[in-house]
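>>> coords below, sequence missing:
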C-alpha cells in the first residue's frame, strides 16, 4: 500500500488520541478524559489505521491489546509527548511574563528627547524584554532591518503596518541670541538670503525648501542656500546653539534649548503652513510577539502623553 506522506500530518491529532488510548487502556476512559463521545474515539483510531494501512489495536469485549505495529508506532511517536509538553511550557512562560527582543526605530531628536526617557520605567515593568534602539534620521525599511515598532512622521503609505496617531509635527525657525546679535536684519523670509542657514540633508532628501505663511495668509516658498548641512537632527540643533545660524525645526524637539534661552524663535509672524502627523507604527497584531505587543501599548499611551504635554505653550 502506498502511503501519501504529504497528508500524514493530518493524522497528528489521531496519533495523540492513539497514545492516550494506550495510556488509559480503553476507548471509554479516553473519551471521558477528553470529553468526547466514545464513538468519536473509536472512529478516529479507525481513521488512523486506515491511513497507515496497519492494525494497531486488537479489540475485545474486556480489553485492548497493542499489535506489533501498534507497539512500534508507540515507540517512534514518543517524541510527540515531548513536543506537546514543550509547547505547553512555552505557552505558560509567554503567558506568565513577556520576554524576548523588541527593536524600536525613531528619528534622532524625537527618540532622544521622548523615547529614551520612557525606557527605564518600561524596563522596570518588563525586565525580561530586551529593547534595541535604532536612532536614524533616514526612513529605514522595518521588515528588512527586523524592526518591530517605529516612530514615523508624515502620511504613511498603505501597508501591512498598524499605525497609531500620537502627535503632530510642525516647523518654525530658530537661532541663538548671540548669532542674531551680529547677524543682518531678519523681518521677512526673503531676508534669509543674507543669513547662515542650517539644513537637513542625506542621500535621498534635502530639506532646502522652506515654506512660510504670511500674516495675511499668503504662502511663500524659499529655496535655502545652506551654510552647513547634516544628516543628523541633533547635530543641527547643537550647531544652532553654537551660533552657527538659523535652523528650521519642530518646537517640541528643542524645549530644553528654548527654556535655557539657547535658542529663540525668529520670523514668528511667518509660520509654516503645514503640519504632519506623528505615528507609532507596528506589525499587525497576529504578527507580534507578546513582548512587542506590551511595548506597543506602553509607548502608544506614554509617547502620546509626552508629545501632548510638550506641545502646550510655555
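That came through, no problem. What you see is a predicted model; the values in this text were computed from it and never measured.
>>> can we go C-alpha only for contacts and neighbour counts from here?
Noted.
>>> just the strands from the stretch 51-200 of the chain, written as ranges.
Taking DSSP state E, counting those that start in this stretch to define them, one finds strands in the stretch 51-200 of the chain at 57-59, 64-66, 100-106, 129-135, 149-153, 162-169, 172-175, 197-202.
>>> the third one to strand 129-135, inter-axis angle?
The directions of strand 100-106 and strand 129-135 differ by 20 degrees, with axes from the mean of the first three to the mean of the last three C-alpha atoms, to 10 degrees as the criterion.
>>> packing partners of strand 100-106?
Helices and strands touching strand 100-106, as assessed by 3 or more C-alpha pairs under 8 Å, 6 or more residues apart in numbering; DSSP states H and E, comprise strand 129-135, strand 149-153, helix 290-310.
>>> in it, which of the residues would be classed as buried?
Within strand 100-106, the residues that qualify as buried by neighbour count (16 or more other C-alpha atoms under 10 Å) are 102, 103, 104, 105, 106.
>>> go through the strands of the stretch 51-200 of the chain and name the closest to residue 76.
Judged by C-alpha to C-alpha, the one of the strands of the stretch 51-200 of the chain that comes nearest to residue 76 is strand 64-66, at 14.2 Å.
>>> in that closest one, which residues are buried?
Of the residues in strand 64-66, those with enough neighbours to count as buried (16+ other C-alpha under 10 Å) are 64, 66.
>>> which helices and strands does that strand pack with?
By contact count (3+ C-alpha pairs under 8 Å, 6+ apart), the secondary structure elements abutting strand 64-66 are strand 57-59.
>>> sec struct for residue 265, please.
When the structure is split into helix, strand and coil by DSSP: H, G, I helix; E, B strand; the rest coil, residue 265 lands in strand.
>>> let's bring in a second one:
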C-alpha cells in the first residue's frame, strides 16, 4: 500500500494516456516530455509486475490488468481535480475569520456602515467586531485589525494613518438654557462636566489654547464619569453636562443642534493621529490583509 502511494502521480499519468489516446497528448496536457510519460508508465508497470498498455504504431490498447486498474482508480482523477480547486480557492479567495477592534463611537459611526460593503466584497470572510474603549493587546486578545488613537510605541505592529483626532467642548441646548454658556475655561468650575475614565486613562485635565500661545489646563471635578464613550455622548444629549470630545464623532448631533459647541474662542492645543493597525506580515492571514487593505482605502476621518 505504502509503495503504491509513491506511484500516485504515475497512476494519474496512466489515466491521462488512456483518456487522451496517446503518450504525446498526455505529455502536452501535463507539460512533460513524452519520454518522461513513457518512463513513468513503465515504472508503474514494473511496480505492479504487469503490463498495462499494449503499444502499437497506430493505437494503444489496455491489457486485462490495465482495464482492472483503470476501473479501480477512476475516483483518483476527481479527487485530484477537487483538491486542485480547493487549493486555487485558498490561493485566490480570502477566507476565514477577521477580528476588528476599536472604540465604541468609532465602530458605531465609521466601521458599521462599511460592513455591508466588506461582506459583499469578501463573502467568505467572517467578521468579528469588538467595541471597547479600553486599550487591548492585539496578540493577547487575538485581534487582527484595530483602530488606535495616539502615537504608537515601537512594536511589531504595522500602522497606517487614516486621520487625526481633534477635541472640542459641547453641551445640549437644554443644559445651556439652565446653567448658561461658559465663555472662559475658569468658569467650568461652576458647571457640570462629564469625564471619560477607564482603567488606563482619566481625561480630567482639559487644556485650552486662546490662540496667542497661552495654554490653560483646567482640572475637572466631575460628579459623573464613564468608561463608555457612547454613554458619555448620551449623557450630554440628556443635559447632564459638558463633554470634551472629537467633533467628528458627534457630527450628526452638531448638525441637528442636539449638541452645541462652547468656549468657541478657545481650542484644544493638540491633535492625535488615528491609525489603522494590524499585526506584522508573518502573523496575519490573507483574509486579514484583504480587510486591512479594504479599510485603508475606504476608512477616512475627515
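Yes, it's here. Worth saying up front: this structure is predicted, and the values here are computed from it rather than measured.
>>> related to what we said a few turns ago, Throw the helices and strands packed on strand 100-106 of the first structure into TSV and include distance to residue 19 of the first structure, thanks.
Rendered in TSV, the data for those read as follows (distance: least, C-alpha to C-alpha, whole Å):
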stretch	distance to residue 19 of the first structure
strand 129-135	38
strand 149-153	43
helix 290-310	32
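>>> determine which stretch of the ones you listed is the most buried.
Mean neighbours per residue, mean count of other C-alpha atoms under 10 Å, is largest over those for strand 149-153, with a mean of 22.
>>> now which residue in the first structure aligns to residue 238 of the second structure?
Residue correspondence, TM-score structural alignment: residue 238 of the second structure in this structure matches residue 242 in the first structure.
>>> and the alignment partner in the first structure of residue 154 of the second structure, how far is that from residue 143 of the first structure?
Using TM-score structural alignment, the equivalent of residue 154 of the second structure in the first structure is residue 158. Using C-alpha to C-alpha, to the nearest Å, we find residue 158 of the first structure at a distance of 15 Å from residue 143 of the first structure.
>>> cool, residue 264 of the first structure as well?
Residue 264 of the first structure is 40 Å from residue 143 of the first structure, by C-alpha to C-alpha.
>>> neighbour count: the two, which is higher?
Under the neighbour definition other C-alpha atoms under 10 Å, residue 264 of the first structure and residue 143 were set side by side, and residue 264 has more, 18 against 9.
>>> pull the contacting residues for whatever residue of the second structure lines up with the more buried one.
With TM-score structural alignment as the criterion, residue 264 of the first structure lines up with residue 260 in the second structure. Taking C-alpha atoms under 8 Å, 6 or more residues apart in numbering, we find residue 260 of the second structure in contact with 170, 171, 172, 173, 254.
>>> so how many other residues sit close to the closest residue in space to residue 301 of the second structure that isn't next to it in sequence?
Taking C-alpha to C-alpha, 6 or more residues apart in numbering as the measure, residue 301 of the second structure lies nearest to residue 163, with 4.8 Å between them; neighbours along the chain are not counted. The burial metric for residue 163 of the second structure, expressed as a neighbour count using other C-alpha under 10 Å, is 16.
>>> can you check residue 256 of the second structure too?
Using other C-alpha under 10 Å as the criterion, residue 256 of the second structure is surrounded by 9 other residues.
>>> same check on residue 73 of the first structure?
17.
>>> do you know how far the equivalent of residue 296 of the second structure over in the first structure is from residue 103 of the first structure?
When the two structures are superposed using TM-score structural alignment, residue 296 of the second structure falls opposite residue 300 in the first structure. Distance of residue 300 of the first structure to residue 103 of the first structure, given as C-alpha to C-alpha: 15 Å.
>>> got it, and residue 93 of the first structure?
Taking C-alpha to C-alpha as the measure, residue 93 of the first structure falls 21 Å from residue 103 of the first structure.
>>> swap in residue 234 of the first structure?
Residue 234 of the first structure is 21 Å from residue 103 of the first structure, where distance means C-alpha to C-alpha.
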